[in-house]
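Asks: below: sequence and its predicted model.
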Amino acid sequence: MSIELRHFRCFLAIADTLSITRAAERLHLTQPAVSRTLRQLEQELGLRLVDRTTHHLALTPDGLSFRDQAAIAVTAFDRALGQAPHTAWPLRLGHAWSAAGTDTTALLRRWHEEHPATPLELLRIDDRTAGLARGDVDAALLRGEVRAPGLITDQLTTEPRVAGLPADDPLAHRTALSLTELTDRTIALNTVSGTTTLDLWPAAARPASTITIGNTDDWLAAITGGRAVGVTTSATADMHPHPSMAYVPLTDAPPVPVVIAWRDGPGHPRIPDLVRLAHEVIGRTAGGDARRAGSGTSTGTGTSTGTGTD
């Protein structure tokens, strides 16, 4: 037996739903057929992808790793079939939050002027790599340290950190704050696509209370609703002004690197043009550094480190 695309689709349905029953419903197959297809894939790969008990199903470490590769393969196949002859091949640029900040419009317009035959599609995807690791996009604008294997990152600039506060908060009218002044507050942490963690604070002065949210919209709602305060970068302040929100610079928080990332392997032929334009528009005053994420192997000069937030 050889592995076919149906094996990948079946495994991805299981990975998404964590249920043989729901995967079968999604694929319009019987449960035995889904179980059989999964078993065939595992036998052919020589890997156990799914741990299954009577009441529980979870991906194994091999399953988690294979999920992203399977998603890339299926996405590439579907995209190739959907690409009609003589039509433009869009370049998909992902971001998890705030895109290129105030440079977003300039980047999109410059691209349209210089590469009118290749549409640049900007997609917000609430994921640490903005869909890049799964193959949903061709490149991504990301903040903070990128550890996903198989990605190359090139630093464009850095952004200063700011505190996000309700506009009527006693600290909202300050010209600057320190992290320790937020220690007694509840901190909103975006654990899906953000990069702020409690490690940002000194070990002896970490906030005791946090709430977990999954995207920038919920982060803003938690703060403007008075449930929490947060830490983000200046790009969020620029892209998400709100009458009930105040952004105050933080004096003792390190800046956050902004990188453009792409997969280490064959990809869209216009990626080098996008990287070059991103440096011209976003990185006008910052040096860049290309490296394989997660490997520490530099393919440029300088360094690309740091943690950031939302």
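Replies: Ah, there it is. Numbers count the residues shown, from 1 in each chain.
Asks: from here on, contacts and neighbour counts on C-alpha atoms
Replies: Will do.
Asks: can I assume Leu64 sits in a helix?
Replies: Yes. Leu64: assigned to a helix according to DSSP: H, G, I helix; E, B strand; the rest coil.
Asks: can you confirm Ala140 is in a helix?
Replies: No. Counting by three-state DSSP, Ala140 is located in no helix; its state is strand.
Asks: how close does it get to Arg92?
Replies: 8 Å (CA to CA, to the nearest Å).
Asks: try this one side by side with the last:
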Amino acid sequence: MTADLRHLRAFLAIADAGSVTSAAAVLRISQPALSRTLRQLEQHLGARLVDRSTHHLELTAEGRRFREKAATAVAVVDEALDPARLRPWPLRLGHAWSALGRHTTPLLRRWKERHPDTPLELLRVDDRTAGLLSGKVDIAAVRAPMIPADAEGLLGEWLRNEPRVAAVPADSELAEKSRSLTLEDLAAHPIALNTVSGLTTLDLWPEEIRPEENATIGVANTDDWLGAIAAGNAVGVSTSATAEMHPHPGVVYKPLAGAAEVPLMLMWRETPRGSGRPGHPAVPRLVELALDVLAGDARGTA
């Protein structure tokens, strides 16, 4: 038996739905037929992808690794068969939040001037690799600590280090301080944490002043993060790019002393030789232009 695209779609539906029953409903096939398709794929790969021994369906370690490959393969096929892709092939630049900060607009404008035949699409994808591992984008602006430790096949180019900033309610005592804030200043307040695509975790605080887990407010994206802070419900930590891209009348950004800077990188998927999986040919040109834009800013000319 040779596995084909049908098997990949079936596996991804199961992984996304979290159960064979729900996935079968989405695919509009019977549960036994879907279970059979999954078994065929596992037999072809010689590995168990789904752990059926627990009450809730979970992917095995092999399943989690294969999910990334399957998603990429399906995305490439769908793109190849999309009639719209016969027209100019857009280069998709992903970001989870704040893109390249103040360098975002110069990059987009300069790309349009230099490469008018290749549209550059800026896409916000709320996950830690900004859509890179799922195949939703060709290249992504990510902050290095956000990349999952088990992510494989990624290449990257360092752009700059971003200083961290504190985000506090505009009417708070912290906003009125003339000095930089510290992690200790923030520790006495509820902390807003973007648990889907954010950079900050409680591990940023030294153990002796680390806030309690129950003293956090979990949010799913930057908009909700800003809303929680502006409402006076929490404080937050991000990088200077957020201050540049997301000014908010209810939020004041303050320099944060004593916290390490964050590397900003462009990352893309490695294309294995002979894999038949194409990468976008314009990726190297975007990396070169991004470095040029940042170098110009450093010279005061961007």
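Replies: Structure received. From a predicted model like this one, the values you see are computed outputs, not experimental measurements.
Asks: for the two chains, what TM-score is obtained?
Replies: Overlay of the two chains. TM-score (TM-score structural alignment, normalised by the length of structure 2): 0.91; 286 aligned residues with a CA RMSD of 1.6 Å.
Asks: quick one: which of Ala140 and Arg92 of structure 1 has more around it?
Replies: More neighbours surround Ala140 than the other of Ala140 of structure 1 and Arg92, with 27 against 18 (other CA atoms under 10 Å).
Asks: for the nearest residue to the more buried one once chain neighbours are set aside, which three-state class applies?
Replies: Distances taken as CA to CA, 6 or more residues apart in numbering place Gly94 nearest to Ala140 of structure 1, at 4.3 Å, with adjacent residues excluded. What three-state DSSP gives for Gly94 of structure 1 is strand.
Asks: and the strands in structure 1?
Replies: For structure 1, applying DSSP state E gives strands covering 50-52, 57-59, 91-95, 120-124, 139-143, 151-159, 161-166, 186-190, 209-213, 230-233, 245-249, 256-263, 290-293.
Asks: is it possible to get TSV of these that adds distance to His279 of structure 1?
Replies: Output for the strands of structure 1, formatted as TSV (distance: least, CA to CA, whole Å):
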stretch	distance to His279 of structure 1
strand 50-52	42
strand 57-59	39
strand 91-95	15
strand 120-124	16
strand 139-143	12
strand 151-159	6
strand 161-166	21
strand 186-190	27
strand 209-213	32
strand 230-233	19
strand 245-249	25
strand 256-263	9
strand 290-293	12
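Asks: buried deepest among the ones you listed, which one?
Replies: strand 139-143 (a mean of 29; mean count of other CA atoms under 10 Å).
Asks: which residues in structure 2 does that one match up with?
Replies: Taken onto structure 2 by TM-score structural alignment, strand 139-143 of structure 1 occupies residues 139-143 there.
Asks: tell me the spacing between Leu25 of structure 2 and Gln31 of structure 2.
Replies: If you look again at residue 25 of structure 2, you'll see it is Ala, not Leu. Ala25 of structure 2 is 8 Å from Gln31 of structure 2, by CA to CA.
Asks: what do you get for Arg124 of structure 2?
Replies: Distance of Arg124 of structure 2 to Gln31 of structure 2, given as CA to CA: 35 Å.
Asks: the stretch 201-302 of structure 2: helices as residue ranges?
Replies: Secondary structure of the stretch 201-302 of structure 2 by DSSP state H, counting those that start in this stretch: the helices cover 222-230, 240-245, 283-298.
Asks: can you list the residues that contact the first one?
Replies: Which is helix 222-230 of structure 2. 97, 167-170, 192-194, 219, 234-236, 248-251 (CA atoms under 8 Å, 6 or more residues apart in numbering).
Asks: got it, and stretch 262-275 of structure 1?
Replies: 91, 111, 132-133, 138-140, 150-153, 260, 292.
Asks: one more pass at 7 Å, please.
Replies: Applying CA atoms under 7 Å, 6 or more residues apart in numbering, the external contacts of stretch 262-275 of structure 1 come out as Leu91, Asp138, Ala139, Ala140, Gly150, Leu151, Ile152, Thr153, Ile260.
Asks: same question for stretch 101-112 of structure 1.
Replies: Applying CA under 7 Å, 6+ apart, the contact partners of stretch 101-112 of structure 1 are Ala235, Asp238, Met239, Ala278, Val281, Ile282.
Asks: no further queries at this time; thank you.
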